[in-house]
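Engineer: need a 3D model of the sequence below.
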Amino acid sequence: MICPVCDVEMKALVEGIFQCPKCRKIIKQKTEEEQEEEKKIGKGELQEGEYFHRHASINRQYEICESGITVNKTENRWLAVLICHSAYLESERYVRLSWWKKSFYRHAGMMKIYEEDVMKNLITALEKIDNEFDDFWTFKGKFREDKTLTEEDKIREKKLDLIKYRIIENRTCPKCGKKMDKEKSHYECPHCGEIVILEGYNQPVFNIAPTDLKLNFQASFPINFYLPVAGITIKWLMGEWKSLVVIYSKENPNKKWLRFYWWVRDLKNVMKYGRREIGESSKLGWKAKKGAGTTNLYNKDLIKPLIEALKKISKEMNWNVEE
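Structural biologist: This next block holds a predicted model:
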């Protein structure tokens, strides 16, 4: 076995363990199974879920990995796209973007995608970010795209305006179209259970379907510690928000990276008392999803293989994400 640092023949200490006589580096010889998995990683092929359970921190108590694709793997970092299902309900399948860190690959971060339309938005957002940022994450695009709206955009805006008008005037449920009951600070539909929160001057805040999101660049996000350059929202519900945002630190504005954000907010205080918790006003109650962790992408070159992995995984999920 040749030392990867010194390029000299290594000496065997015990079976499968070698040491370089020059730099004293100790290396374990890879098994045939590990070599096969490395070939799959290099080709971006689908790997068995058991491989991820054995080599990464996925808790079988909560979720089972069926299969996955490794996007990038180094000694200290591992990024993969997985198909998982709940340990309690096998029919509850979803796509999980997973980040692991350190040599034993403990959990670093994740984002779960349950809907086909959100996956479409994720792929579209990644393609836009790949096109509008250079290799150093410098933004070259525009926050407001061409003001000339397409027919599809006009229909989308008209639909949202109509929903808002019907809620304000007639308390019409945006989901089932029936009349909602007025509570202290929200409307609640007794027929389908849909809830519409009232903010500001009784302005309705309701769930927006993933297909109705414009996927334009924006810079207004409930981000702590870092500052946003630009990002795209791929899912927005009253209690859940997912976005892809390029961020930077105030101490080092030249270093930027992409982060996959997943926020949630608890609206029970708003519904019960008509107000949020103390200290929530600045970020409108949005908090990082528990377990979402650190979902950073530093190397822009990984966007294209990530998109390819997402498309392959979507086919396995029988999701049609092609335009």
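
Engineer: CA atoms for contacts and neighbours, from now on please.
Structural biologist: Will do.

Engineer: check this protein for its longest strand and report it.
Structural biologist: In terms of residue count, the longest strand belonging to the chain (DSSP state E) is strand 252-264.

Engineer: next one: Lys272 from Trp263, what distance?
Structural biologist: To Trp263, Lys272 is 21 Å away according to Cα to Cα, to the nearest Å.

Engineer: apologies, that question was intended for Glu66.
Structural biologist: Glu66 is 26 Å from Trp263, where distance means Cα to Cα.

Engineer: Ile195 now?
Structural biologist: Distance, Ile195 to Trp263, by Cα to Cα: 19 Å.

Engineer: and what of Leu126?
Structural biologist: 19 Å.

Engineer: and if you look at Asn252?
Structural biologist: 25 Å.

Engineer: which one of those two has more residues nearby?
Structural biologist: Between Asn252 and Trp263, counted using other Cα atoms under 10 Å, Trp263 has the larger neighbour count: 19 against 8.

Engineer: wait, the more buried one touches Trp236, no?
Structural biologist: No. Trp263 is not in contact with Trp236 according to Cα atoms under 8 Å; the separation is 9.7 Å.

Engineer: check which helices and strands the longest helix seen in the chain sits against.
Structural biologist: Of all segments of type helix in the chain, defined using DSSP state H, the longest is helix 151-170. Counting contacts by 3 or more Cα pairs under 8 Å, 6 or more residues apart in numbering; DSSP states H and E, helix 151-170 packs against strand 203-205.

Engineer: which residues does the strand it packs on contact?
Structural biologist: Here strand 203-205 makes contact (Cα atoms under 8 Å, 6 or more residues apart in numbering) with 164, 167-168, 196-199, 238.

Engineer: Glu152: how many residues sit nearby?
Structural biologist: By other Cα under 10 Å, 10 other residues sit near Glu152.

Engineer: second input sequence below; structure requested for side-by-side comparison:
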Amino acid sequence: MIPLKNTHPVSPFIFFSHSKTKPLRFSLQPLSPSLLSLKSPSSLSSNLIWVSKAGVSVCRTEHHEEEEKNKGVSLELHDLSPNGEVYQKTLQLVECSMFAALTGLVYFLSNSLAIENYFSCFFSLPIVISSMRWGVDAGRKTLVATTILLFVLSGPVKALTYLLKHGIVGFTMGTLWRLGASWNLSIFLSTIVRALGAVGFVLISSFLIRENILALITINIHASLTFVLAASGVNSIPSMNVIYTLFGTLVLINSGCFMFLLHLLYSVFLTRIGMKSSLRLPRWLEKAI
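Structural biologist: The predicted model follows:
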């Protein structure tokens, strides 16, 4: 007799044996309940065949959902309508990406064609629009994405130049306008940020070319002021503290005038595109618009 190996005494399959003296015998035994509690085929023997595998049902009924709730399983339903959270977050991400790509491309081309001075007033506008439409977090995303894009396209110098002269200024303006700050506070803080960015740009340039540009500027101011005083008949030489104070005052005045014009330009532009209700404009400008 050559019996076939039976892998499990309670297997649901039919096993048979050949014998010259005994007739053919069939055995069919029910599946043991202990076998149903096994979770993986590896716990069974290698010769046992699995026909199907339990899975999650595709069609859910109210009874199934009620059972899952009773078991503590949370059902997450996402609203994909235009007013839903998922749609709004996706739209915010797409707009921030497009603004960052547009700003990086315009800044890169303006630097390559040496026309940066003609478009410098628009480099902060995308960050302001993102902050006004989607919040401070969106403005920060646009700033970071634009800086990283310029870092890849033009290198760290151009990326730092944009960040100090335009990026942080636009983020400051967008944040203050989003929070509903007055024009006086917005212009004052933006002027300080712009002045610090200009000084930081001079220091970075000095480090890169191995020359103290700030010292050269103050020395030239000292020489010019001494010449003017001598021509006016005043026999006095100004100290370096006076020169530093004069230099800082000139930088603040220049930054203040630039930020005032930038506030005026951006207010008119945002009003024309239908965002007047989100702006807090002075009365004289509101009447003029």
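
Engineer: any idea what the TM-score comes out to?
Structural biologist: Here the TM-score for the pair of chains, by TM-score structural alignment, normalised by the length of the second structure, is 0.27; 137 aligned residues with a Cα RMSD of 6.6 Å.

Engineer: that older thread, between Trp263 and Trp236 of the first structure, what contacts are shared?
Structural biologist: Here Trp263 of the first structure and Trp236 have Lys242 as joint contacts, going by Cα under 8 Å, 6+ apart.

Engineer: helices of the first structure, start to end?
Structural biologist: Here the first structure has its helices, by DSSP H, at 32-43, 49-55, 116-132, 151-170, 268-273, 303-316.

Engineer: which one of those lies nearest to Ser243 of the first structure?
Structural biologist: Counting by Cα to Cα, Ser243 of the first structure lies closest to helix 116-132 out of the helices of the first structure; the figure is 8.6 Å.

Engineer: can you pull the buried residues of the closest one?
Structural biologist: Using 16 or more other Cα atoms under 10 Å as the burial criterion, the residues of helix 116-132 of the first structure that qualify are 116-126, 128-130.

Engineer: those residues: which two are farthest apart?
Structural biologist: Glu116 and Asp130 (21.3 Å).

Engineer: would you turn the helices of the first structure into TSV with distance to Ala108 of the first structure?
Structural biologist: As requested, the helices of the first structure are exported to TSV (distance: least, Cα to Cα, whole Å):
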stretch	distance to Ala108 of the first structure
helix 32-43	20
helix 49-55	14
helix 116-132	20
helix 151-170	37
helix 268-273	29
helix 303-316	17
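
Engineer: for Leu244 of the first structure, find the nearest of those.
Structural biologist: helix 116-132 (7.4 Å).

Engineer: show me what the closest one is packed against.
Structural biologist: Contacts defined by 3+ Cα pairs under 8 Å, 6+ apart place helix 116-132 of the first structure against strand 227-236, helix 303-316.

Engineer: which other helices and strands does the last one contact?
Structural biologist: Pointing back at helix 303-316 of the first structure there. Helices and strands touching helix 303-316 of the first structure, by 3+ Cα pairs under 8 Å, 6+ apart, are strand 63-73, strand 77-86, helix 116-132.

Engineer: and it, what's buried?
Structural biologist: By 16+ other Cα under 10 Å, the buried positions in helix 303-316 of the first structure come out as 303, 306-307, 309-314.

Engineer: for those, give me CSV that also has distance to His53 of the first structure.
Structural biologist: Listed next are those as CSV, based on distance: Cα to Cα, whole Å:
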residue, distance to His53 of the first structure
Ile303, 25
Leu306, 21
Ile307, 23
Ala309, 19
Leu310, 20
Lys311, 22
Lys312, 20
Ile313, 18
Ser314, 21
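
Engineer: got the contacts of strand 203-205 of the first structure as CSV, with neighbour count columns?
Structural biologist: Formatted as CSV, these follow (neighbours: other Cα atoms under 10 Å):
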residue, neighbour count
Lys164, 20
Ile167, 22
Ile168, 14
Val196, 24
Ile197, 21
Leu198, 20
Glu199, 14
Met238, 17
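
Engineer: can you pick out the most distant pair from those?
Structural biologist: Ile168 and Met238 (17.1 Å).

Engineer: and the strands in the stretch 51-200 of the second structure?
Structural biologist: Under the criterion DSSP state E, counting those that start in this stretch, strands are not mapped anywhere in the stretch 51-200 of the second structure.

Engineer: check contacts around Ala245 of the first structure.
Structural biologist: No, residue 245 of the first structure isn't Ala; it's Val. 228-232, 258-261.

Engineer: same thing but at 6 Å, please
Structural biologist: By Cα atoms under 6 Å, 6 or more residues apart in numbering, the residues touching Val245 of the first structure are 230-231, 258-259.

Engineer: with adjacent residues omitted, what lies nearest to it?
Structural biologist: Distances taken as Cα to Cα, 6 or more residues apart in numbering place Gly231 nearest to Val245 of the first structure, at 3.9 Å, with adjacent residues excluded.

Engineer: Ser130 of the second structure now?
Structural biologist: Gly139 (5.1 Å).

Engineer: okay, now that neighbour: neighbour count?
Structural biologist: For Gly139 of the second structure, using other Cα under 10 Å, the count is 26.

Engineer: which helix runs longest in the second structure?
Structural biologist: In the second structure, taking DSSP H as the definition, the longest helix is helix 240-272.

Engineer: just checking, what packs against it?
Structural biologist: Contacts defined by 3 or more Cα pairs under 6 Å, 6 or more residues apart in numbering; DSSP states H and E place helix 240-272 of the second structure against helix 183-209.

Engineer: list the helices and strands the helix it packs on packs on?
Structural biologist: With contacts taken as 3+ Cα pairs under 6 Å, 6+ apart, helix 183-209 of the second structure sits against helix 240-272.

Engineer: tilt between the helix it packs on and helix 183-209?
Structural biologist: Taking axes from the mean of the first three to the mean of the last three Cα atoms, to 10 degrees, one finds helix 240-272 of the second structure and helix 183-209 inclined to each other by 120 degrees.
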